[in-house]
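Visitor: Only the shape, not the letters, is given here:
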C-alpha cells in the first residue's frame, strides 16, 4: 500500500501548504466567546501509527480546545464502566438533525440517538458523574494516561464561557431528566460535560492518545488494553456513522474513516490497523466541521489509500 512507501513528514508538509489560504472559507466558532478569539490562520496535522511513528506539520504541537472530540474518551470510559446496559439509555443511530437538536430528543422520549451528539454526550456525562466519585478528575486522568502527558489540563476560561452560554445544553439535560434518563443532578452533569469539552490538547497528543482504537482496544505503546476489541469496533462504527454531525455521510463518502470533529477546529480519524490522524484549523463550515480539516482528511486519505472501504 502507498502508506508504507512514502515520506510521511514530507507529505504532511505538502498537504498543509496546499491549504494555507482555505481557512478563509470558514468561520471560527463564536457561540462560545472564548473560542472566538483563536487566530483563524493556525493549522496543523499529525499522524501517529501503531508501529510507533509520529509525524506532523504546521501547528501540530499547539494545544487547542478539543470540545466534542472529548466525547470519544467519555464514551470509552462509560462503556468500560457499565457495559451493555448503556445502550438502553442511548441509541447508536445517526440523528439526521443538528447536533444540539431538542426536538428529536422530545420525540424520542429523552433517549438520545447516539452518544456523540450533544444530548448523547450529556447522557454519557451523567453515567460518569453517577459512577465516579470525582468524575472530572477521573476523566482528566484517563486522557493524561492515554496521551502520556500529565500537563494536559482544562482551559478555565473556556469552561466558564461554556457554563455561561450553555443554556441549550442545560435544556437537553433537563428534558432527559424529566423522562428519567438523567440520574445525577443536572448542574453536576453539565459541569462534567463542560469540563471535558474545555480540555486543551495538540494534534500530536490527540493522535497518540487514540491509537488504541486503531489497534483493537490495545494501546500499542504500553501494550495495555484500554477497552475490549468489541468495544473498539462499536466506537469506530458510531464514529463512522455519526462522528461528523450532519456531514457524516459526506465524510464517509469522501474520506471513509471513523472520525470525530469538535467546534474548536479539531478532527480526529481512526485508521484501523494503521494509526490515527488529527487535523486542526479553527474556521468551521456550516455543519460545524473544520473547513481545512475536512480537506486535509480527504487528501491524506486519498494520497495514502487509507479509506476503510478500499
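Guide: Good, I have the coordinates. Note that the coordinates shown come from a computational prediction; the quantities given were computed from them, not determined experimentally.

Visitor: use CA for all of it now, contacts and neighbours both
Guide: Fine.

Visitor: Pull the contacting residues for residue 302.
Guide: Going by CA atoms under 8 Å, 6 or more residues apart in numbering, residue 302 touches residue 255.

Visitor: Pull the distance from the helix or strand containing it to the chain's centre.
Guide: Residue 302 belongs to helix 291-304 when assigned by DSSP states H and E. Relative to the mean C-alpha coordinate of its chain, helix 291-304 is positioned 17 Å out (CA atoms, centre = their mean, to the nearest Å).

Visitor: If you count neighbours, what's buried in that helix?
Guide: Neighbour-count burial for helix 291-304 flags 291, 292, 293, 294, 295, 296, 297, 298, 299, 300, 301, 304 (criterion: 16 or more other CA atoms under 10 Å).

Visitor: likewise stretch 29-46?
Guide: Buried, per 16+ other CA under 10 Å, within stretch 29-46: 29, 32, 34, 35, 36, 38, 40, 42, 43, 44, 45, 46.

Visitor: Also stretch 134-145?
Guide: 135, 136, 139, 140, 141, 142, 143, 144.

Visitor: I'd like the distance from that stretch to the chain centre, please.
Guide: For stretch 134-145, the separation from the chain centroid amounts to 16 Å (computed by CA atoms, centre = their mean).

Visitor: which residues touch that stretch?
Guide: 73-74, 77, 128-129, 132, 150-153, 192, 195-196, 209.

Visitor: okay, pairing it with this:
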C-alpha cells in the first residue's frame, strides 16, 4: 500500500490541532521526575518505512521512555534466546491486572505471562545474554538506540528518581527469583530494568522505533537491520495483548493496531509494513496511558484508515 504523504501530513496536523490540549489526566506522581514535567506539552509524529518524517507540536522534546523500553528489551531477548524461549519463560498473555501487580505472579505460580508488565520486563532483562551488569545495560541501551536511529542516553535525574522509589519492583524481582522465573541476579535485573526506563527520547525518535518494527526490523533512517525480520511479529503480538495495559483490548477494538504506552506520556503505535505513529503528552488516565497521546495517535490512524481488523 502506497502512503499519501500529503494526506499523512494533514492527518498529523489535524490530530495535533484537535487533541493537543484535551482535558483530563494527571502526570505520574509516584516518580518525582515525571510529576514535574510540564503537563501542557504535546507532540505527535509519524515515520514511514521509507524514512519520511511528519511531526507536529513538541515532537523534539525529550521525555522518559519508561515502559515503552520493554518493547526494546523484548526485541533483544528474541534475538538472544529466540521466540520459543521467550514464550516459554515469559509468556504472551495479558495478566488482567495492573502492570505492577504482585497478585498476577501469585495467581500464575510465578510466571509473569507478559514481557510488557513489570514482572515480565525484569524477567526479560534477565534473559539478555551478558557477562556483567554493565554489559547487560550496554546491550539494552544499544538496542534502544538502534531502533530509534539515534544514540539515546540515560537521564541521571530520571534514573535517580526511579532507583530511589523502586522498592515494589525489587520485591517483584525477588518473587520471580523464588519462583524460578529470574535468569540472573534479581537485583541486577531490577537495576538494569530501572535504567532502561530512564532514557530520554523525542516523539520523532519514538516513531522511528515504530517504523523499524513496522519495516520488519530495518531502521528506515540508519538502514541498519536491527533484528531478524521473522522476530518482529512476536513483538507486535505482545504489544497487541498487553501494550496498553488494562485498555489493550479497548485499543484493539477501537484502533486495531499494536501499541505500547509509557508513564512518561509516550504512546507508540505500529502500522505493519507502513509506519510508526508516536505521540507524547504527560497527563495519564487511571490505567497509565497518556490521555492526549491516545487521542492523537488514534486520530492519525483513523484518518489514514489504518486498522488491521478492518481489511
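Guide: The structure has been received and is ready for your questions. All of these numbers come straight from a predicted model, not from anything done at the bench.

Visitor: so where do the strands sit in the stretch 101-250 of structure 1?
Guide: 153-154, 199-201 (DSSP state E, counting those that start in this stretch).

Visitor: Those strands: which one's closest to residue 103 of structure 1?
Guide: Closest of these to residue 103 of structure 1 is strand 199-201, at 28.8 Å (criterion: CA to CA).

Visitor: average offset between the closest one and structure 2?
Guide: With mean CA distance after the TM-score superposition for structure 1, strand 199-201 of structure 1 departs from structure 2 by a mean of 0.4 Å once superposed.

Visitor: re the thing from before, export the buried residues of stretch 29-46 of structure 1 to CSV and append columns for secondary structure.
Guide: Formatted as CSV, the buried residues of stretch 29-46 of structure 1 follow (DSSP: H, G, I helix; E, B strand; the rest coil):
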residue, secondary structure
29, coil
32, coil
34, helix
35, helix
36, helix
38, coil
40, coil
42, coil
43, coil
44, strand
45, strand
46, strand
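
Visitor: Spell out which two among these are the most distant pair, please.
Guide: Pairwise distances across the buried residues of stretch 29-46 of structure 1 peak at 25.9 Å for 32 and 46 (criterion: CA to CA).

Visitor: Including distance to residue 178 of structure 1, could the buried residues of stretch 29-46 of structure 1 go into a markdown table?
Guide: Shown next, in a markdown table, are the buried residues of stretch 29-46 of structure 1 (distance: CA to CA, whole Å):
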| residue | distance to residue 178 of structure 1 |
| --- | --- |
| 29 | 30 |
| 32 | 27 |
| 34 | 31 |
| 35 | 31 |
| 36 | 33 |
| 38 | 37 |
| 40 | 40 |
| 42 | 42 |
| 43 | 42 |
| 44 | 42 |
| 45 | 42 |
| 46 | 43 |
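
Visitor: if we can go back for a sec, now a ChimeraX select for only the buried ones of the contacts of stretch 134-145 of structure 1.
Guide: Restricted to buried positions by 16+ other CA under 10 Å, the ChimeraX selection for the contacts of stretch 134-145 of structure 1 reads:
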select :73,74,77,128,129,152,153,192,195,196,209
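
Visitor: So which of the contacts of stretch 134-145 of structure 1 are in helices?
Guide: Within the contacts of stretch 134-145 of structure 1, residues falling in helices by DSSP state H are 73, 74, 77, 128, 129, 192, 195, 196, 209.

Visitor: ok, which pair from those is furthest apart?
Guide: Longest span within those, CA to CA: 129 and 209, 22.4 Å.

Visitor: Against residue 25 of structure 2, how distant is residue 148 of structure 2?
Guide: Separation of residue 148 of structure 2 from residue 25 of structure 2 (CA to CA, to the nearest Å) stands at 28 Å.

Visitor: cool, and residue 147 of structure 2?
Guide: 29 Å.

Visitor: of the two, who's got more company?
Guide: A direct count of neighbours by other CA atoms under 10 Å for residue 147 of structure 2 and residue 25 places residue 147 higher, at 30 against 17.

Visitor: can you count the residues close to the aligned residue in structure 2 for residue 16 of structure 1?
Guide: Alignment note (TM-score structural alignment): residue 16 of structure 1 maps to residue 16 of structure 2. By the criterion of other CA under 10 Å, residue 16 of structure 2 has 28 neighbours.
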